[in-house]
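Novice: any chance you can model this:
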Amino acid sequence: MSAGDPAAGDGREGGDRGGDRGADRGADRGGLRAALGGLTTRGRSFLAAGVAAAVCAYVLGQSDLLRVGLLLSMLPLISVALLYRTRYRVAGSRRLAPVRVPAGSEARVHLRMDNVSRLPTGLLMLQDHVPYVLGPRPRFVLDRMEPGGRREVSYRVRSDLRGSYPLGPLQLRLTDPFGMCELTRSFSAFDTLTVIPRTESLPPVRLTGDASGYGEGRRRSLALAGDDDVIPRAYRYGDDLRRVHWRSTARYGELMVRREEQPQRARCTVLLDTRAIAYHGVGPDSAFEWAVSGAASSLIHILERGFAVRLLTDTGDCVPGAGGDGFAATPQDSADSAGLMMDTLAVVDHSEGDGLARAHDLLRGGDEGLLIAFFGDLDEKQAELVARMRRRSGAAVAFVMDSEAWASGGASAGPVEERLRLLREAGWTALAVPPGASLSALWRLADTARGEPSGDGPGGYGGWS
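Specialist: So this is what the prediction gives:
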């Protein structure tokens, strides 16, 4: 929950020192002018009618009409003075549930107002600033709040477009009982709603590579998790006394503890091509949005399988980037890494680059395990560069867009098939993505294309190799 700044009815700070009195008088005059500027149409009409009646009474010599004019003129002025001199203070806060929401889903925004003054409030009108893509601007009318009272309201927001959207600032409109004057006070705090890409549940397939602790070797490492290493080490403060190795302690004459072997984690890199020249069309149903959603679905699916995952783009940007190679340092970082990668995909946009050389250079450092890539249009030069990426990873699966087919709704053209053939000859499992394709179907097709069974039973994972 994020708290906004307290909003005062007058918004002024008192000062007792002589040097501050001139500034206070200037602030009072400025605040009074702002209060007069808050006259509503009703208040301005009453003031104009009162002035007109007073002028007519003076011209016609009608004292009764003069009293009516004075009454009409004084009523809005008295309302301005009363509203301006109001001393109650109101604190506001906002809470989002949830903070991250998939595109097309709803989130609820909870607003809370607290009267922190010793006086009851009058009628309050509450308004929150919301980007137009999230829906209409919410407005609420709050009745009188007793001293120390609280009011809570909520509204829903929804967007079909991924992105990061600010909510706020919260505005509070104060009115007098006669509706003659309105004053607006704004809170300074705001919150951010992150609309992440749509994700698709993917079927279980065999997902590991062929080196660095993958496949059968990885299963052996996982089976050994928690087993003792044959070489003990010296005791350190904070070590569990239950791990004391008494035979080694007697041999070396100092307290020794057994070491735990840390299992190797299978690694996966998800590569997203964001080049503007590689995609055509815009909107939620465009090829680029399909690629972003596909990358998000792959990340979530592989993280749930216990992989160490990183997101890589054609610009060379790597997320989470916690370690020197860009992967999360420990399994405990997986949740934070997932949030960081989804936040990145929520705001990712087209890049101005024309090639994939930066991503190729980042993948140059040897075997990185499984590589899953989402490409836009590939010319011959970029297809050859992508083909060389395969030699620097374990298994490699590519989903290649044909933007012209997406724009026209037709089948893949000849050049796309030539690019796929080149990638397959280099060892990639390369699939063309037709317009509106289901990633789960392509995911299973990628496994079938290898001529291997789709698992060792429910949730089984052997090796995409």
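Novice: contacts, neighbours, all on C-alpha from now
Specialist: Noted.
Novice: quick one: the helices in the stretch 301-450 of the chain, in order.
Specialist: With DSSP state H, counting those that start in this stretch as the criterion, the stretch 301-450 of the chain has helices at 334-347, 357-362, 380-389, 403-408, 414-425, 439-448.
Novice: for the comparison step, fold the sequence that follows:
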Amino acid sequence: MTPNGRKAIVVIFIVLAAGLISGFPLLSQLFYVLAGTLAVSFVWSRANTRGLKFTRNTLNHRSQVGDVAEEEFFVENTSFLPKIWLAVRDHSTLAGHNASRALLLRGKAKTSWRVKTLCRLRGKFWLGPATVSSGDPFGLFVATRPIADRRPLIVYPATVDLPDFDIPVGDLQGGPRMTHRAHFFTPSVQGIREYVPGDAFNRIHWLSTARNRRLMVKEFQMDPSSDVWVFLDMEREPQAGLGQESTEEYGVTIAASISRHFLSANRSVGLVAYGAHHAVIHSDRGLRQLTKILEELAVMKADGRVSLAEVLFAEGSRFGRNTTLVVVTPSLDESWPRALRDIMLRGVRVVAVALEANTFAPGESSVLLLSSLAEADIPTYWVKRGDALDRALSGQRNGVRRQWHG
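Specialist: Okay, here's the model as predicted:
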């Protein structure tokens, strides 16, 4: 019942009392008219939400930041009576998803609409539930009933192409490294050579092309046995920034992009991320592995209490000489480079992606961390707020390749 409905009931009782006290016939007649109007309004509002067939068609249950989630809605009036003052309200948790509509349906009529929503945030969201509401011509009653259940939508983190992201290749056990030409992309760039017919255009190395004034392409080295493990620092303490411009979101995007980069190259990739729960996805290959990693990263939050150094000490013993670790962190703690150095002594190759937290929010300088990483001889990519990740994670820009020689 609306506030107007409650006022109407008060008026009806006043009229009834006045009629009984005064015995004036007109007041009695007015009471019956008002009471009848109230009853008709009550029945009208409830009958108007009946006889409706509602269908919700979610076109995709998985999406990605930057992609569009789509839904179709169909409403049919199965009765001969028209339906007016209908309001379909959607209670989805997906930001910006506005599927609510005001409807007027003739008898036996149908209507439909489609909603497209740009996914701006990663996470698990609910599409629905939905309710239908209707009132009466006098605004005395509002009847509401559910017409659709909710459905889950997983929004994966954004990924970017990393054509120039290089890592040190893990030492392979059981045989020499393969050095013949790879006919597909691998993360290990062997060198640059002149273009020959049949080479894919996306293998062209434009800097060398401009320098030599002829088309030059990247030569890739096959390294199918080396595992890549991505360590994403999800401890709460070192994080900085807010929303999409935070070290948490940059870190998740980088971890997702690196995972996709190596899985696309037929490498075996694993993930370690200690948030509120400890996520460890054992290394594997293929699209299914990428899906597992993206689904984990979609819901991962930087609410952990375990430092990166502790994570490395806890998990580092599982890795051997055929492994490369990629550590993504905003931490300025100098203990994690020492932990990585200990892992390197066992023949494990490592590379760090350091998020400069003081570019996301005022804070300490990363000079001491830079010194620790250089002392430990750890190849490092530095990422600042606002950086284009494909350029920031370029070995040529960061000078990472020079640190691997020798």
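Novice: about what we covered before: take the helices of the stretch 301-450 of structure 1 and lay them out in CSV including mean neighbour count.
Specialist: CSV is the format used below for the helices of the stretch 301-450 of structure 1 (neighbours: other C-alpha atoms under 10 Å):
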stretch, mean neighbour count
helix 334-347, 19
helix 357-362, 17
helix 380-389, 18
helix 403-408, 17
helix 414-425, 17
helix 439-448, 17
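Novice: dump the ones you listed into a markdown table; add distance to residue 73 of structure 1 as well.
Specialist: Listed next are those as a markdown table, based on distance: least, C-alpha to C-alpha, whole Å:
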| stretch | distance to residue 73 of structure 1 |
| --- | --- |
| helix 334-347 | 55 |
| helix 357-362 | 73 |
| helix 380-389 | 78 |
| helix 403-408 | 66 |
| helix 414-425 | 79 |
| helix 439-448 | 70 |
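Novice: so which of the ones you listed comes closest to residue 39 of structure 1?
Specialist: helix 334-347 (42.4 Å; C-alpha to C-alpha).
Novice: and the helices of the stretch 301-450 of structure 1: which comes nearest residue 150 of structure 1?
Specialist: helix 334-347 (33.4 Å).
Novice: so residue 258 of structure 2 is in which element?
Specialist: Using DSSP states H and E, the element containing residue 258 of structure 2 is helix 247-264.
Novice: what range in structure 1 does that helix sit on?
Specialist: Using TM-score structural alignment, helix 247-264 of structure 2 corresponds to residues 287-304 of structure 1.
Novice: state which helix of structure 2 is the longest.
Specialist: helix 25-47 (DSSP state H).
Novice: give the buried residues for that one.
Specialist: The neighbour-count criterion (16 or more other C-alpha atoms under 10 Å) identifies 27, 28, 31, 34, 35, 38, 41, 42, 44, 45, 46 as the buried residues of helix 25-47 of structure 2.
Novice: ok, the third one to residue 8 of structure 2 distance?
Specialist: Relative to residue 8 of structure 2, residue 31 of structure 2 is positioned 11 Å away (C-alpha to C-alpha, to the nearest Å).
Novice: again, but for the last one
Specialist: For residue 46 of structure 2, the distance to residue 8 of structure 2 under the criterion C-alpha to C-alpha works out to 18 Å.
Novice: next: the first one.
Specialist: In this structure, residue 27 of structure 2 and residue 8 of structure 2 are separated by 15 Å, where distance is defined by C-alpha to C-alpha.
Novice: coming back round to it: among the buried residues of helix 25-47 of structure 2, which two are most distant?
Specialist: Greatest spatial distance in the buried residues of helix 25-47 of structure 2: 27 and 46, 28.9 Å, computed using C-alpha to C-alpha.
Novice: the helix or strand where residue 151 of structure 1 lies vs structure 2, average offset?
Specialist: Per DSSP H and E: residue 151 of structure 1 is located in strand 150-158. Aligned to structure 2 and superposed, strand 150-158 of structure 1 gives a mean residue distance of 3.6 Å (mean C-alpha distance after the TM-score superposition for structure 1).
Novice: by contact count, what packs against the next helix or strand after that strand?
Specialist: Counting by DSSP H and E, the next helix or strand C-terminal to strand 150-158 of structure 1 is strand 163-167. Applying 3 or more C-alpha pairs under 8 Å, 6 or more residues apart in numbering; DSSP states H and E, we find strand 163-167 of structure 1 packed against strand 191-196, helix 334-347.
Novice: and the strands in the stretch 151-300 of structure 2?
Specialist: Applying DSSP state E, counting those that start in this stretch to the stretch 151-300 of structure 2 gives strands spanning 151-156, 189-194, 216-220, 227-232, 241-242, 245-246, 268-274, 278-284.
Novice: right, so of the ones you listed, which gets closest to residue 301 of structure 2?
Specialist: Nearest of the strands of the stretch 151-300 of structure 2 to residue 301 of structure 2, taken as C-alpha to C-alpha: strand 268-274 at 9.3 Å.
Novice: what does residue 171 of structure 1 align to in structure 2?
Specialist: Under TM-score structural alignment, residue 171 of structure 1 pairs with residue 131 in structure 2.
Novice: leaving out sequence neighbours, find the closest residue to that match.
Specialist: Closest residue in space to residue 131 of structure 2, ignoring its immediate chain neighbours: residue 146 at 4.2 Å, by C-alpha to C-alpha, 6 or more residues apart in numbering.
Novice: element containing that neighbour, please.
Specialist: Take DSSP H and E as the rule and residue 146 of structure 2 turns out to sit in strand 142-148.
Novice: buried ones in that strand, by neighbour count?
Specialist: Residues 142, 143, 144, 147, 148 are the ones in strand 142-148 of structure 2 that count as buried (16+ other C-alpha under 10 Å).
Novice: likewise stretch 223-230 of structure 2?
Specialist: Going by neighbour count (16+ other C-alpha under 10 Å), the buried part of stretch 223-230 of structure 2 is 223, 225, 226, 227, 228, 229, 230.
Novice: picking that back up, you'd agree the match of residue 171 of structure 1 is up against residue 86?
Specialist: No - using C-alpha atoms under 8 Å, residue 131 of structure 2 makes no contact with residue 86, being 10.3 Å away.
Novice: any idea how far residue 435 of structure 1 is from residue 298 of structure 1?
Specialist: 19 Å.
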